[in-house]
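sharing a model prediction with you, sequence too.
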Amino acid sequence: MSTATYKVTGMTCNGCATKVKNQISTVAGVSSVDVELATGHVTVTTESPIDNAVIMDTIEETGYEVVLV
């Protein structure tokens, strides 16, 4: 398993957090997603290493800015 944490800006409510979590969950190989709305941190656990760009692109496609922590 592999884990990466991202800082997502622009999430202002639980709906935003749910939208991000649901989108990331559709990426093949993702086993869990934890979104901490208060800090903007999103922790993604995958079954095997996934290119961070894939996760980051997915988050950006939902309308939010993201950087790897």
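Everything's here; your move.

okay, CA-based contacts and neighbour counts for the rest of this
Will do.

who's in contact with Val35?
By C-alpha atoms under 8 Å, 6 or more residues apart in numbering, the contact set of Val35 is 17, 20-21, 41-43.

looking at the residues you listed, which is nearest Met11?
Comparing the contacts of Val35 against Met11 with C-alpha to C-alpha places Ala17 closest, at 6.3 Å.

another structure for you, compare them:
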Amino acid sequence: MATTEFQVTGMTCGHCEKSVHGEVSKLSGVEGVDVSARTGKLIVSSSAPVDAAAVVAAVDEAGYQAVPA
């Protein structure tokens, strides 16, 4: 299993985490999503390396900004 870490800005609460989790979970190949508003970290688990641009776009769709860590 591959894991990819991102730094997310703009999250402040559990609702923020749920929004990011929901959008990233929809991506093809994603098997797990761990997101923390406290640390600003997003860890995506997948069977194959995940498309970083797709994750960034999904986080943007949720209303936040992400960059690969």
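Cool, the structure landed. Remember, predicted model here, so these are calculated numbers, not experimental data.

of the contacts of Val35 of the first structure, which is the nearest to Glu60 of the first structure?
The closest of the contacts of Val35 of the first structure, once distances to Glu60 of the first structure are taken by C-alpha to C-alpha, is Val20, at 9.3 Å.

wait, a helix at that closest one?
Yes: counting by DSSP: H, G, I helix; E, B strand; the rest coil, Val20 of the first structure is located in a helix.

right, and it touches Asp57 too?
No: between Val20 of the first structure and Asp57 there is no contact under C-alpha atoms under 8 Å: 11.5 Å.

which one of these two has more residues nearby?
Taking neighbours as other C-alpha atoms under 10 Å, Val20 of the first structure and Asp57 compare with Val20 leading, 24 against 15.

could you find the counterpart of the more buried one in the second structure?
Aligning on TM-score structural alignment places Val20 of the first structure opposite Val20 in the second structure.

confirm that Glu5 of the second structure sits in a strand.
Yes: counting by three-state DSSP, Glu5 of the second structure is found in a strand.

from Gly40 of the second structure, how far off is it?
Using C-alpha to C-alpha, to the nearest Å, Glu5 of the second structure is found at 10 Å from Gly40 of the second structure.

Asp60 of the second structure now?
14 Å.

looking at it, Tyr6 of the first structure is touching Tyr64, isn't it?
No: when contacts are counted by C-alpha under 8 Å, Tyr6 of the first structure is not listed as touching Tyr64 (11.6 Å).
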